[in-house]
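*Asks:* Got a predicted structure here, sequence first:
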Amino acid sequence: MKDIRNPPLLGVLGGMGPLAAADFLTKLAEETPATRDQDHVPYVAWGVPQIPERPAAILGRGESPLPQMLRGIAALKQAGAQAVAIACNTAHYWHEDLQREGGLPILHIADAACDLLAERGITGGNIGLIGTEGTLRAGFFQQRFAARGLGCIASSPVDQQRLVLPAIAAVKANDLAQAHTLAVQAVLRLHEAGARAVVLACTETPLAIDHAPSAATPLCIDATRALARACVSWYRHAAAAGDGRIP
């Protein structure tokens, strides 16, 4: 990539999951077609883990994280960010509010996941969805699947309680071996139910799946990696066009 005198700056809103932002930034680097340091996407990150729990807020059981997230967006904007990526699936429930009140364009993780499904030639059939209770209840993945002619199969309530939520909790506790065992079972159960692919719509679940090789790996669409790919596309477009708009 040619030298860019004033490169566009990506803002990364983190702090929502102890490993989620680090995982996103790793995948951002991995997805960048770079031959030298200067080809990578410039970013500034904001991470405050004390943001209130997102799933609890969506389910009406806790404080809204919106004020804290808006504080983060303001800090990123002040630092010079021209667009924002949120390293948390569930937080996209507040995407419209954050974009409107924060004053910066925000790439949407569900749009990015749908784009990656299309790149893999998956344009019909049912897609499995693994996420927090809040993400599933929010419905923004299901809405975007439907807009592209895709059906959705979510984990059963039993599998959600027995496999998905314990896997997420195990990642947060840095027990990746246990998380891997549970997450693989959850993915394979969705495949058995008819899912052509399974979108990992919680930033902890790809960390669990990737902990070791398994039969689940080829079935998975990592929403975090999809968002990283979208950010690379944004950067290349913004650098060429001289603005921060999302293409």
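*Replies:* Received it, and whenever you're ready, just let me know what you need.

*Asks:* only C-alpha atoms for contact and neighbour calcs from this point on.
*Replies:* OK.

*Asks:* Pull the residues that contact stretch 119-128.
*Replies:* Stretch 119-128 is contacted from outside by 117, 148-155, 187, 190-191, 194-199, using Cα atoms under 8 Å, 6 or more residues apart in numbering.

*Asks:* mind listing the strands for the protein?
*Replies:* 10-14, 43-47, 83-86, 126-130, 151-154, 197-200, 220-222 (DSSP state E).

*Asks:* which secondary structure elements does the shortest one contact?
*Replies:* Yep, that's strand 220-222 we're talking about. helix 109-119, strand 197-200 (3 or more Cα pairs under 8 Å, 6 or more residues apart in numbering; DSSP states H and E).

*Asks:* Generate a ChimeraX selection restricted to the buried subset of the contacts of stretch 119-128.
*Replies:* Buried subset of the contacts of stretch 119-128, written as a ChimeraX selection, criterion 16 or more other Cα atoms under 10 Å:
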select :117,150,151,152,153,154,155,187,190,191,195,196,197,198,199
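
*Asks:* Second structure for comparison follows:
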Amino acid sequence: MENFFTILGGMGTLATESFVHTLNRRTDAHRDQDYLNYIVVNHATIPDRTEFIKNPSLENPEEKLIEDIKIHSQLAPEFFVIPCNTAHYYFEEMQKSTKIPILHMPRIAVEAIGENFPTAKRIAVLATEGTILTGVYREELEAQGYEGVIPDEALQEKVNRLIYQEVKENKNLNFELYHEILADVALKMDCEVTILGCTELSVLYETYDLAGEFNIIDAQAETVHRTLLMMGKEDLLDEHK
């Protein structure tokens, strides 16, 4: 197979399914041959990224991630996509392990702020505790001239519940809790834009269209957009026009 890319997924599986579904839905295709060539690797048994970041005595997922990168680099994809924000804590080491470019999901999300909300300065980040602790979004926001704001303890508990208990454990796309969290950000955090920096939140973003009510940048949706551009395809839902 030529002219393809590789999706390193399974972190979690529903989020990987959401990435693929969003990618296909936004591809301008009228026959089988119009869709993109790609390989999906659903490595569901990679150790939990957030659990390790919070407790380094647990199994480190970095070794498994780098092993996957090395194995699948042998097939020579155009680039890798990793639909897991927390895994980007290991981005530098993963990229060092291959000559194949790896798309940086948090960086792509932050770059999209200026395209969609050019006057915004104060940006909220909703993500796993692991992603928050690593500072991957804070670093990208500061590097691009934004102020990054993270939830307080009470709001982070709601985000954790939505990600882990609702979506991951029970496959429940809890609209009421999702809307409540976004409303809390708008009312209490004084931020112009909210980044959804967790691919479980991206599943909710794909399902419920709240763009008319809240200023949202979804990291996964922006990575889908970048993927389509890099593969020379039009994005049917291009919000950047």
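*Replies:* That came through, no problem. None of the values given here were measured: they were computed from a predicted structure.

*Asks:* and stretch 135-155 of the second structure, how far apart are its ends?
*Replies:* This stretch, stretch 135-155 of the second structure, spans 18 Å end to end (Cα to Cα, to the nearest Å).

*Asks:* correction: stretch 51-69 of the second structure
*Replies:* End-to-end distance (Cα to Cα), stretch 51-69 of the second structure: 22 Å.

*Asks:* likewise stretch 48-63 of the first structure?
*Replies:* End-to-end for stretch 48-63 of the first structure, by Cα to Cα: 16 Å.

*Asks:* in it, what's buried?
*Replies:* Those would be 51-56, 58, for stretch 48-63 of the first structure by 16+ other Cα under 10 Å.

*Asks:* For it, what is the distance to the chain centroid?
*Replies:* Counting by Cα atoms, centre = their mean, to the nearest Å, stretch 48-63 of the first structure is centred 17 Å from the centre of its parent chain.

*Asks:* got it, and stretch 59-79 of the first structure?
*Replies:* 17 Å.

*Asks:* Give the buried residues for it.
*Replies:* Judged by neighbour count (16+ other Cα under 10 Å), stretch 59-79 of the first structure contains these buried residues: 64-66, 69-70, 72-77.

*Asks:* can you tell me which of these lies nearest to Asp39 of the first structure?
*Replies:* Leu76 (21.5 Å; Cα to Cα).

*Asks:* mind checking what the closest one lines up with in the second structure?
*Replies:* Using TM-score structural alignment, the equivalent of Leu76 of the first structure in the second structure is His72.

*Asks:* Could you do Gly60 of the first structure as well?
*Replies:* Counting by TM-score structural alignment, the partner of Gly60 of the first structure is Asn55.

*Asks:* and the gap between its match and Pro47 of the second structure?
*Replies:* Taken as Cα to Cα, the span from Asn55 of the second structure to Pro47 of the second structure is 12 Å.

*Asks:* Next: Ala154 of the second structure.
*Replies:* 26 Å.

*Asks:* same deal with Pro77 of the second structure?
*Replies:* 25 Å.

*Asks:* For whichever helix in the first structure runs longest, buried residues please.
*Replies:* Ranked by residue count and defined by DSSP state H, the top helix of the first structure is helix 223-241. Across helix 223-241 of the first structure, burial judged by 16+ other Cα under 10 Å covers 223-239.

*Asks:* what's the angle between it and helix 109-119?
*Replies:* Interaxial angle, helix 223-241 of the first structure versus helix 109-119 (axes from the mean of the first three to the mean of the last three Cα atoms, to 10 degrees): 90 degrees.

*Asks:* Tell me where the first structure has helices.
*Replies:* 20-30, 54-58, 66-78, 95-102, 109-119, 133-138, 140-147, 157-159, 165-172, 176-192, 205-209, 223-241.

*Asks:* As TSV, the ones you listed with distance to Leu13 of the first structure would be great.
*Replies:* Listed next are the helices of the first structure as TSV, based on distance: least, Cα to Cα, whole Å:
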stretch	distance to Leu13 of the first structure
helix 20-30	8
helix 54-58	14
helix 66-78	7
helix 95-102	11
helix 109-119	13
helix 133-138	17
helix 140-147	19
helix 157-159	30
helix 165-172	18
helix 176-192	24
helix 205-209	19
helix 223-241	13
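
*Asks:* so which of those helices gets nearest Ala215 of the first structure?
*Replies:* Of those, nearest to Ala215 of the first structure by Cα to Cα is helix 176-192, at 7.8 Å.

*Asks:* Buried residues in that closest one, which are they?
*Replies:* 176, 178-191.

*Asks:* Also compute the angle for it relative to helix 165-172, please.
*Replies:* 150 degrees.
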